[in-house]
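[1] Below is the structure, and that's it, no one-letter string:
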């Protein structure tokens, strides 16, 4: 097949996946208008944020269903994290400025450009050296392959496979570690094809340009469900399917804001808003009982 034919197939797959995911997801956003201000929490806002009346949030907005841009204008962020951020804003009596950022640029910009990072960020020991986290959902891992699994991809035998992956993620780190195990045992390394956004990795797989991609179950499951039969999911092996926490990131130096965000999430848990948001998006399995500052993690 010619390079041009391959590119055309990839473009068609990209348009199809992007259109179906955005169209179906946009309609189910949670209505946060009923969330009331908690004045005791609002009074604890840092003076700078209180004065501006705005919480500025950095997010990679190409990671449906967590955060992505609506099909109506290609600019308005929607998704699980957007709804959670809006609910936080309502509780604290401030507006939310949800800004698109490269994924790996979110954490370095906390405390300067962004007040919070809300982007389905996995909490890791390495990341906690640089920022504070407030746990707010739990997540595992899942594979996506082209429908019918034409390359016979086997999650238990990754050596020598070609994996599309989103750069800077914990999923990339896990696959790199698996590749190192391959080479140390004399087997062929895993070929990683990095992308800045997860939709591009999914598109590459749907077009047949990679054996699989690896990400969280909400993202992979949602993409497969809305891919018009172009993608299917595969369970990860137990070693790569371990449950972890996603966290809202706050500048390491801002302990007061970190504690305030934890208390705000717990207020949303207690009044039922939190569960209603996650249930609206069909990811009740990601619910946590309590938001915790810098929880213990395994890696």
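    Sure, I can see it. No experiment lies behind these values; they were computed from the predicted model shown.

[2] can we go C-alpha only for contacts and neighbour counts from here?
    OK.

[3] mind listing the helices for the stretch 151-299 of the chain?
    Using DSSP state H, counting those that start in this stretch, the helices of the stretch 151-299 of the chain run over residues 170-184, 198-206, 217-225, 255-270, 273-280.

[4] closest one to residue 60 among those helices?
    Nearest of these to residue 60, taken as CA to CA: helix 198-206 at 9.6 Å.

[5] tilt between the closest one and helix 217-225?
    Taking axes from the mean of the first three to the mean of the last three CA atoms, to 10 degrees, helix 198-206 and helix 217-225 form an angle of 50 degrees between their directions.

[6] Distance from helix 198-206 to the middle of the chain?
    The chain centroid and the centroid of helix 198-206 are separated by 15 Å under CA atoms, centre = their mean, to the nearest Å.

[7] which helices and strands sit right next to that helix?
    Judged by 3 or more CA pairs under 8 Å, 6 or more residues apart in numbering; DSSP states H and E, helix 198-206 is in contact with helix 3-26, strand 62-63, strand 142-146, strand 162-166, strand 191-195, strand 212-215.

[8] Let me know which of those is the nearest to residue 203.
    helix 3-26 (5.2 Å).

[9] ok, and the residue nearest the centre of the chain, which helix or strand is that part of?
    Centroid check for the chain by CA atoms, centre = their mean gives residue 120 as the closest residue, at 3.3 Å. Here residue 120, judged by DSSP states H and E, is contained in strand 116-122.

[10] okay, now the one to match up with it:
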């Protein structure tokens, strides 16, 4: 897994509920690109017979479908797509399970594990506080907190503390929200935090001049900037504090954690993780 993380970072540095049962068709197939990534390799099926699930034979996944390129909805407004979608769909296949996605707000998303869904695969940063409430898979990608500003902004940001006296947009419940809120509450810097339910609202505020910057995950920042090069630009990425994303699992579901980790190990070794990361973070049109 560490090898995969290194490869990924070398290669690349927002309906309240939506269900997509048993959907294994990848976004790459939908876009008529190469089929190599979409096809499941002939890996040995991982035994999931002792795993506790909300619904028998189905891996039910909680995700907030407004965080491209990790998870979002296609133009039909129904079909999930993204890096996390492809990863967790492949894991379910290797466990011999169907997959069912539940679209839910990220704020409070972990509290519904074991009730509404089995796992959360939604760009969740592994941190000590969250580890007290849930189990995590092995990390599957590394990320950095990044500041995005309007194109041509004269703001000079060399650290997150340079946001002193500024107003920033963050998505509620994310690491970015927690970090900026901590800075504000401890008076580390004087920052005005605009916490939104949907990340898209943050960028709308930035476009309208309501805030000075958006603080968000580096991989998401890359996507917004790539798609809107005339609107936004990255001002700073805090590479001194790397973050790892993991799949969150119920605290008492160690069997499921073990099975997911085995699948991730397979996917690392056979190249599925790298191919999927290369597509979503390197080959976006």
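    Received the coordinates, thanks. Everything numeric here is computed off the predicted structure, so don't read it as measured data.

[11] Go through the helices of the stretch 151-299 of structure 1 and pick out the most buried.
    helix 198-206 (a mean of 27; mean count of other CA atoms under 10 Å).

[12] mean offset of that helix relative to structure 2 (after superposition)
    Taken against structure 2, helix 198-206 of structure 1 registers an average deviation of 1.4 Å after superposition, with mean CA distance after the TM-score superposition for structure 1.

[13] got the angle for that helix vs strand 191-195?
    Using the same axes, to 10 degrees: helix 198-206 of structure 1 against strand 191-195 is 140 degrees.

[14] what does helix 198-206 of structure 1 correspond to over in structure 2?
    Aligned by TM-score structural alignment, helix 198-206 of structure 1 corresponds to residues 199-207 of structure 2.

[15] Contacts for the matching stretch, please.
    Applying CA atoms under 8 Å, 6 or more residues apart in numbering, the external contacts of stretch 199-207 of structure 2 come out as 14, 66-67, 149-150, 169-171, 194-196, 211-214, 231.

[16] So what's the residue count around the nearest residue to residue 162 of structure 2 once chain neighbours are set aside?
    In space, and not counting its chain neighbours, residue 162 of structure 2 is closest to residue 156: 7.6 Å by CA to CA, 6 or more residues apart in numbering. Using other CA atoms under 10 Å, residue 156 of structure 2 has 10 neighbouring residues.

[17] Test my guess that residue 87 of structure 1 contacts residue 32.
    Yes. If you go by CA atoms under 8 Å, residue 87 of structure 1 and residue 32 touch, sitting 5.7 Å apart.

[18] These two: which is more packed in?
    Higher neighbour count among residue 87 of structure 1 and residue 32: residue 87, with 27 against 18, using other CA under 10 Å.

[19] Look at whatever residue of structure 2 lines up with the more buried one and give its secondary structure.
    Here residue 87 of structure 1 is matched to residue 90 in structure 2, going by TM-score structural alignment. Per DSSP: H, G, I helix; E, B strand; the rest coil, the secondary structure class of residue 90 of structure 2 is helix.

[20] Tell me if I'm right that residue 90 of structure 2 and residue 39 touch.
    No. Using CA under 8 Å, residue 90 of structure 2 makes no contact with residue 39, being 9.2 Å away.

[21] Same question for stretch 151-170 of structure 2: list its buried residues.
    151, 157, 160, 163, 167, 168, 169, 170 (16 or more other CA atoms under 10 Å).

[22] with these in mind, which one is nearest to residue 241 of structure 2?
    Checking the buried residues of stretch 151-170 of structure 2 against residue 241 of structure 2 by CA to CA gives residue 160 as the nearest, at 11.1 Å.
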